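Chemist: Here is a sequence with its predicted model. Questions after.
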Amino acid sequence: MAEATAHSIDQDDFTHVVKGIRYPPVVTEANLEAMLNFDIRDDDIVIAAYPKSGTNWMLEIVTKILSAGGRTDASSDDMVGKLEFQYPDEPRPHHVMLQECASPRVILTHLTPDTAPPGIAHPQNNVKVIVVMRNPKDTAVSYFHFLEKIKFQTGQKRFPSWDEFFQLFMSGKYNFGCYFDHILGWWQRRDDPHFLFLKYENMKQDLPKAVKTVAAFLQVKLDDASIETIAHACTFSSMKASLDNSRYRGRAVNARKGIVGDWKTMFTDEQSRLLDSKCKTKLEGTGLQFNFE
């Protein structure tokens, strides 16, 4: 059985631990083992992010850029969900479904470099990896609200309060492990030209600039009008309707507020101080900083 977490929250039916990292039941141990042999194609585009950091937002941007550049006619909802997932109502895991997808594939993952396929952790040739990062306070609050939404789908009876979830998040004992270990694992690749790092807060501040940056990284030539059109289509209000109606239940409950600074609605002063202190300890000297406003 999975180990007990903070406040002895019983999550045994809903999470499990593999090599020290807790995962939801949709990420089976067999799926994680299969990552070692997952074949990467030379034109794959990977979006890697800790949960609730902007994965689906970036997917929308990437698919619209590829479409505008004549590289694909698929929409974001045509793409297979997270690489490591398999929902109960699906006969095959996503890593198997992806083998049948036409190129270029857009692959999503919440895995760390240590658990992702070697071809993603150490990309070669033309493989592109976009890492999206979001400040930890907003990530935690968004994650908590997301879990509240999906608890009705899972039938989970015991669900942590915000205070309990905060302690789980701080200790790295919730699904997909420690936030800081996750982002810093990818951040170590920042000098590798196969990687592009973007922050959620910067995307909110100047979305056209972010679209232009992603298009250049993907080597898709777009004029300014196309970039503005894509940016407008990828604003929160424009995206919410398509996400709400997604065939993937995780995407269907994703859109909530999509703002920077929503952490203030949940964090106590003490919790804010604790996470500020953790940020200083974990991020000092890494060159990685976040905006919280």
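Modeler: Structure received.

Chemist: From here on, just use CA atoms for contacts and neighbour counts.
Modeler: Will do.

Chemist: Buried residues of the lengthiest helix in the chain, list them for me.
Modeler: Assignment by DSSP state H gives helix 136-154 as the longest helix of the chain. Within helix 136-154, the residues scored as buried using 16 or more other Cα atoms under 10 Å are 136-144, 146-147.

Chemist: which of these lies closest to Ile259?
Modeler: Asp138 (8.5 Å; Cα to Cα).

Chemist: now that closest one, nearest residue through space, not along the chain?
Modeler: Leaving aside its chain neighbours, Asp138 sits nearest to Trp263 (5.0 Å; criterion: Cα to Cα, 6 or more residues apart in numbering).

Chemist: contacting residues around Leu198?
Modeler: 130-133, 210 (Cα atoms under 8 Å, 6 or more residues apart in numbering).

Chemist: another structure for you, compare them:
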Amino acid sequence: MSSDKEGRLVYNGVLFPPSVTRETLEAMKTFQTRDDDIVIVSYAKSGTNWTLEIVTQILQAAGRTAASSDDHTIGKLEFHFTENPHPSHVLLENAPSPRVILTHLTPRTAPPGITNPEGKEKILVVMRNPKDVAVSFYHFFSRLRKELTWPKFCQDFLAGKEVHGSFFDHVLSWWQKRDDPHFIFLKYEDMKKDITSEVKKIAKFLDADLDAATITGIAERCTFEGMKATLDDSRYAHRRGMARKGIVGDWKSYFTDEQNQAFDAVYEDKLKGTGLDFEFE
């Protein structure tokens, strides 16, 4: 455990934002999951809140909860938001079931019940192509760090020196769980292409027996545009404005040829032969 030159926390070799503390990350070692926990795992800016909205509406339709996606925001496991009196992991201890837990942690740092679940936990791993992730992440941070430039951010992101560490290390560490029935793997690009099929897939994974009309209704409300309206109306400041364009291929408006070639080289080196690939447009 250490800090970078700006005083930000580095834990297990990963840089974290100010809303994540060393004490919270240490608490992950003893955080207890429940059999009916639903966990959404992702690298940041990969569709976390979009997936949360889908899961929430499925649970509502199945009669399992009356909670909204805003209510589930306390479930952002490793964070302590200023709007809340305690860190999320503490608030979750008394949260009613089923809990929907969100995390950007890797298996190395996540609670044992998420990394190696032994009960009936359901874990949804959401992934998005790294070029669009980088652009979305840059826009998110440029609002907070006025000195930030795209060339510097792009370089640091590719090198794994930005917040949440290496995209490639993150997705590959969870991809090792692909044969574990506790896990389902989802892609942002698939959600953009056919939201109805993805809602149906998620409902089946969550053992929610919903008819076709209900699935269609959830899909219509959970298009990116619908989800963005929900986020923009959130009672939490960190959720408002979080959704930007929600398109596949926005990276083309930002990447230079040199940056694109550098990304492609790392992509090939890290993912070749893993069975994990992404669509970029």
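Modeler: All right, it came through fine. These numbers were taken from a predicted model, which means no experiment stands behind them.

Chemist: ok so, going back, quick one: what's aligned to the residue nearest to Asp138 of the first structure in the second structure?
Modeler: By TM-score structural alignment, Trp263 of the first structure lines up with Trp251 in the second structure.

Chemist: dump the residue contacts of that match.
Modeler: Trp251 of the second structure neighbours (Cα under 8 Å, 6+ apart): 131-132, 134-135.

Chemist: one more time with 10 Å, if that's ok
Modeler: Taking Cα atoms under 10 Å, 6 or more residues apart in numbering as the contact definition, Trp251 of the second structure lies against 129-136, 260, 280-281.

Chemist: Helices of the first structure, start to end?
Modeler: Under DSSP H, the first structure gives helices at 29-34, 55-68, 94-97, 118-121, 136-154, 162-171, 179-187, 200-205, 207-217, 224-233, 236-244, 249-252, 269-283.

Chemist: Remind me what the longest one packs against, helices and strands.
Modeler: In other words, helix 136-154 of the first structure. helix 162-171, helix 179-187, helix 249-252, helix 269-283 (3 or more Cα pairs under 10 Å, 6 or more residues apart in numbering; DSSP states H and E).

Chemist: what do you get if the cut-off is 8 Å, keeping everything else the same?
Modeler: helix 162-171 (3 or more Cα pairs under 8 Å, 6 or more residues apart in numbering; DSSP states H and E).

Chemist: what about the counterpart of Asn135 of the first structure in the second structure, how many neighbours?
Modeler: Aligned counterpart of Asn135 of the first structure in the second structure: Asn129 (TM-score structural alignment). Using other Cα atoms under 10 Å, the number of residues around Asn129 of the second structure comes to 20.

Chemist: quick one: Asn129 of the second structure from Ala44 of the second structure, how far?
Modeler: Distance of Asn129 of the second structure to Ala44 of the second structure, computed by Cα to Cα, to the nearest Å: 12 Å.

Chemist: cool, and Asp179 of the second structure?
Modeler: 23 Å.

Chemist: Could you check which of the two has the larger neighbour count?
Modeler: Set side by side, Asp179 of the second structure and Ala44 show more neighbours around Ala44, with 21 against 9, by other Cα under 10 Å.

Chemist: Isn't that one up against Leu105?
Modeler: No - checked against Cα atoms under 8 Å, the pair Ala44 of the second structure and Leu105 is beyond contact range at 9.6 Å.

Chemist: Output the residue interval of the second structure matched by stretch 189-203 of the first structure.
Modeler: Under TM-score structural alignment, the match for stretch 189-203 of the first structure is residues 177-191.

Chemist: now stretch 47-59 of the second structure: which residue numbers in the first structure?
Modeler: Counting by TM-score structural alignment, stretch 47-59 of the second structure corresponds to 54-66 in the first structure.

Chemist: circling back: and the match of stretch 189-203 of the first structure, how far from the chain's centre?
Modeler: 12 Å (Cα atoms, centre = their mean, to the nearest Å).

Chemist: and that stretch, how far apart are its ends?
Modeler: 21 Å.

Chemist: Tell me which residue is most central in the first structure.
Modeler: Residue closest to the mean C-alpha point of the first structure, counted by Cα atoms, centre = their mean, is Ala49 at 3.4 Å.

Chemist: Quick check: it vs Cys101 of the first structure, distance?
Modeler: For Ala49 of the first structure relative to Cys101 of the first structure (Cα to Cα), the value is 22 Å.

Chemist: same question, Arg190 of the first structure
Modeler: From Arg190 of the first structure to Cys101 of the first structure the distance is 29 Å (Cα to Cα).

Chemist: Then Trp263 of the first structure?
Modeler: 38 Å.

Chemist: can you check Ser242 of the first structure too?
Modeler: 21 Å.

Chemist: between those two, who's got more neighbours?
Modeler: Ser242 (16 against 13).

Chemist: What does that one correspond to in the second structure?
Modeler: Using TM-score structural alignment as the criterion, Ser242 of the first structure maps onto Thr230 of the second structure.

Chemist: rewinding a little: quick check: which of the helices of the first structure is buried the most?
Modeler: Comparing these by mean neighbour count (mean count of other Cα atoms under 10 Å), helix 55-68 comes out on top with a mean of 22.

Chemist: Residue in the second structure paired with Leu222 of the first structure?
Modeler: Going residue by residue (TM-score structural alignment), Leu222 of the first structure aligns to Leu210.

Chemist: contacting residues around the closest residue to Arg189 of the first structure other than its chain neighbours?
Modeler: Spatial nearest neighbour of Arg189 of the first structure, excluding adjacent residues (Cα to Cα, 6+ apart): Phe195 at 7.0 Å. Residues counted as contacts of Phe195 of the first structure (Cα under 8 Å, 6+ apart) are 128-131, 189.

Chemist: do you know how far Phe195 of the first structure is from Trp186 of the first structure?
Modeler: Counting by Cα to Cα, the gap from Phe195 of the first structure to Trp186 of the first structure is 9 Å.

Chemist: Give the residues shared as contacts by the two.
Modeler: Counting by Cα under 8 Å, 6+ apart, the contacts common to Phe195 of the first structure and Trp186 are Val131.

Chemist: so who does Phe144 of the first structure touch?
Modeler: 162, 165.

Chemist: what's the nearest residue to Asn37 of the first structure if we skip its chain neighbours?
Modeler: Per Cα to Cα, 6+ apart, closest to Asn37 of the first structure is Pro117, 7.0 Å.

Chemist: contacting residues for that neighbour?
Modeler: With Cα under 8 Å, 6+ apart, Pro117 of the first structure has these contacts: 35-38.
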